[in-house]
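1. predicted model follows, preceded by the sequence.
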Amino acid sequence: MVVFVFMKLARPTVRLFSTSTAIQESERVTKRSVSIDSIKKLHAHLIRNDLHKEPSSISEVVRSYALSPPYLDKARLVFYQIKRPTFLVWNHMIRGLSQSDQPSEAIRMYIRMYHQGLSGNNLTFIFVFKACGRVPDIVRGQMVHVHALKLGFQSYLFVSNALIHMYASCRDLDLAQKVFDRMEDRDIVSWNSLMCGFAQHSSFNDVLRVFEAMQSANVKADSVTMVKVILACTYLGEFGIADAVVKYIEEHHVGIDVYLGNTMIDMYGRRGLVNLARQVFDRMPERNIVSWNAMTDGLGSGFSFRRSCFSDEQQLEKALECCQLILKACISFRVCGQMANIVVKLTKDSCLVCPKKKQGGIGMEAESYNSVYYPPVKMDWPCF
């Protein structure tokens, strides 16, 4: 056991800009947050004044279109009209594509830039590594990694963090660890990226190992760290460590956001500690459907059937979204007597599914669950 010491292109009815001040106005617009409508007007103005092919003038238009998914194709059209795109314009396009539903296009855009004799800068590599991780494409990821090494960009903290995330997303956790180990400087994102990679691929012992090293290095954890550590403890059954982590959260005033709250509720629910799960649930400033499902599932698993029937206000807020799990929590002759016909059937079938789940046989669980026959049953809902 690991022991831790916690220390509309706009209608041109009105000319918005004069020809003589076109470039100045485009620069002024660039310096503030502008809406797509404003960008459309700026774009129309640049076209009227034949400035849409100048990278310094059109850069903000490309950026805004590229970072707005509905306008990504329009960003391409604008980009391909530019005479000689600068690093900044290339980066806008690569960034937009890297976070779109077609991240492989970001990699192709980078390769095209590279073949035109432009090597990119640190931001370029961050966006490309993100795209490689999302595809995932470790072959091209390693190719771009070599480019970054040759140019000396791997020494940049954010580039190394993006590399760790890329290799972890591509399931090469050994390379992710090597990049991490060779970093001269690390921040909380570095540690979290490595832990997230291990957690994503169910290497939960490694999550705890990295967290122990993080504590030894006196790095203060945040809510992202806590989510991964509690998740690892839950799956490994290391509830003593989980309790120590909760104590750390309280002592170091780590904010409990919706993700951390959901993870804590799930952890307590699996242990049958319904009161503690409910305390976390009640303290959460924000909840989502996962919060309600985890709480209801925990109540059902802990045999607190009556308490699963929340107050009227809570029912109104999430009853429809949670009805499937509320049904599970309400399987009790005492609370839902009218449902006796379905109770016997569900209870018997649950005995078939749950042991296989505890053994880790997820595929077997799904097979058993799908093979269960549920006859049509006419039911009343006494809980509502």
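-> Structure received.

2. contacts, neighbours, all on C-alpha from now
-> Fine.

3. which parts of the stretch 1-150 of the chain are helices?
-> For the stretch 1-150 of the chain, the helices defined by DSSP state H, counting those that start in this stretch cover 22-30, 36-48, 55-66, 72-80, 87-98, 104-115, 122-134, 138-151.

4. could you give the angle of the third one to helix 72-80?
-> This points to helix 55-66. Relative orientation of helix 55-66 and helix 72-80, computed by axes from the mean of the first three to the mean of the last three Cα atoms, to 10 degrees: 170 degrees.

5. use this one as the comparison:
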Amino acid sequence: MCSLDVGRGVQAYAVKRGFMVDRFVLSSLIHMYASCGDVAAARLLSNAVEEKGVVMWNAIITGYFKNGDWKEVVEMFKGMLEVGAPFDEVTLVSVTTACGRIGDADLGDWIGGYVEEKGMVGNRNLVTALVDMYAKCGELGKAWRLFDRMQSRDVVAWSAIISGYTQADQCREALALFSEMQVAEVEPNDVTMVSVLSACAVLGVLETGKWVHSYIKWKRLPLTVVLGTALVDFYAKCGCIDSAVEAFESMPVKNSWTWTALIKGMASNGRGREALKLFSSMHEANIEPTDVTFIGVLLACSHGCLVEEGRRHFDSMIQDYGIQPRIEHYGCIVDLLGRAGLIDEAYQFIRTMLIEPNTVIWRALLSSCTVYKNAEIGE
């Protein structure tokens, strides 16, 4: 447990007693501040040390890492390389993971070459971080080659490669890897299950997803926000709205993405009124909607031909939440007006759009012209 007040008291005592010249004391204080999230204080202390050892560098990098400051981790490591600062395998694990988060494939590739050159391929944590990094950067070939060479693969390694294939929309391959994982008798965790559920949702593989849900219950895996949201999204995309609602209600904690997954699912499955009612409940729960939430809301209005509500929510998105419309939001409004037979208004709306309309926008309007036999605008 972190206690910055106690830590600051220790630092004050160290200053008073003249202990700040001791490198071990300095490193411990830096590590304390970094671990407690006060990276600025940790960095300030480290700047006072001319020759930093690898422990001190790792303390700072760990601080940025724990705070999710991936870019700072990468930039600091690049600065370390420029001045020839020492680093070790612990440093590389943090930096490699950060490269994956921000998509810095160049530095990640350099680390991969360094690991090969220095004979570090036996470090499972480091190789797993490389697999994860390559997968997140879209370098699935490199990720697979590293994974295939691993002599010992734990659940983290399996989850990294499965997640990579899922994120690259190679969902059949992801599920095939999950089957191999089961054959290897490696127990999946919640991270694995999120990727598998996402793959099932894309492919519409209902029975496999149901098995995953049963496994989650059987193993009593904690229904985290991420796992619960993946479950809601899976059922919604497979058209099982009642199951999606059940999963939603069983979650102890929900975030905006959880609410959005169910709202979009209801809207896509012809339950627009329920989607809008859920959006009202989201507002009452003080959950801030995202731009994706409004896509679901506008989709619900479109499918229900709720023109005035659609207009109101579109204006609210801009005026009340400061969300600038994307092409998907414009597309929902064009579709809404077109379904309601307001072809002229839909055409004028397109002409006033702040971004260039794409083929999807024009196709939606043309489809409405066909339905309502408006040859003039159709031409």
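-> Great, that's in hand. These numbers were taken from a predicted model, which means no experiment stands behind them.

6. pipe the helices of the stretch 1-150 of structure 1 into a markdown table and attach mean neighbour count per row.
-> Output for those, formatted as a markdown table (neighbours: other Cα atoms under 10 Å):
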| stretch | mean neighbour count |
| --- | --- |
| helix 22-30 | 17 |
| helix 36-48 | 19 |
| helix 55-66 | 24 |
| helix 72-80 | 17 |
| helix 87-98 | 24 |
| helix 104-115 | 18 |
| helix 122-134 | 24 |
| helix 138-151 | 16 |
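
7. ok, which of these comes nearest residue 230 of structure 1?
-> Among the helices of the stretch 1-150 of structure 1, helix 122-134 comes nearest to residue 230 of structure 1, with 24.7 Å by Cα to Cα.

8. got a list of contacts for the closest one?
-> Under the contact criterion Cα atoms under 8 Å, 6 or more residues apart in numbering, helix 122-134 of structure 1 has outside partners 91, 94-95, 97-99, 103-104, 106-107, 110, 138, 140-141, 144, 148, 153, 156, 158-159, 162-163, 165-170.

9. got it, and stretch 209-222 of structure 2?
-> 189-190, 193, 196-197, 200-201, 231, 234.

10. what does stretch 158-167 of structure 1 give?
-> With Cα under 8 Å, 6+ apart as the test, stretch 158-167 of structure 1 has contacts from 122-123, 125-126, 129-130, 132-134, 138, 141, 145, 153-154, 173, 175-177, 179-180, 183, 189-190, 193-194, 197.

11. what do you get for stretch 224-234 of structure 1?
-> So stretch 224-234 of structure 1 is contacted by 192, 195-196, 199, 204-205, 207-208, 211, 239, 241-242, 245, 249, 259-260, 263-264, 267, 270 (Cα under 8 Å, 6+ apart).

12. mind checking which of those residues land in helices?
-> If you go by DSSP state H, these have 192, 195-196, 199, 204-205, 207-208, 211, 239, 241-242, 245, 249, 259-260, 263-264, 267, 270 in helices.

13. could you measure the residue mapped onto residue 9 of structure 2 from structure 1 against residue 27 of structure 1, distance?
-> Taking TM-score structural alignment, the alignment pairs residue 9 of structure 2 with residue 41 from structure 1. Remark: distance between residue 41 of structure 1 and residue 27 of structure 1 (Cα to Cα, to the nearest Å) = 14 Å.

14. now swap in residue 104 of structure 1 and tell me
-> For residue 104 of structure 1, the distance to residue 27 of structure 1 - Cα to Cα - is 32 Å.

15. now swap in residue 217 of structure 1 and tell me
-> Distance from residue 217 of structure 1 to residue 27 of structure 1, by Cα to Cα: 45 Å.

16. and what of residue 364 of structure 1?
-> To residue 27 of structure 1, residue 364 of structure 1 is 61 Å away according to Cα to Cα.

17. buried sites along stretch 228-246 of structure 2?
-> Under the neighbour-count criterion of 16 or more other Cα atoms under 10 Å, stretch 228-246 of structure 2 has 228-241, 243-245 buried.

18. I should have written stretch 117-126 of structure 2 there, sorry.
-> For stretch 117-126 of structure 2, the neighbour count (16+ other Cα under 10 Å) marks 121, 124-126 as buried.
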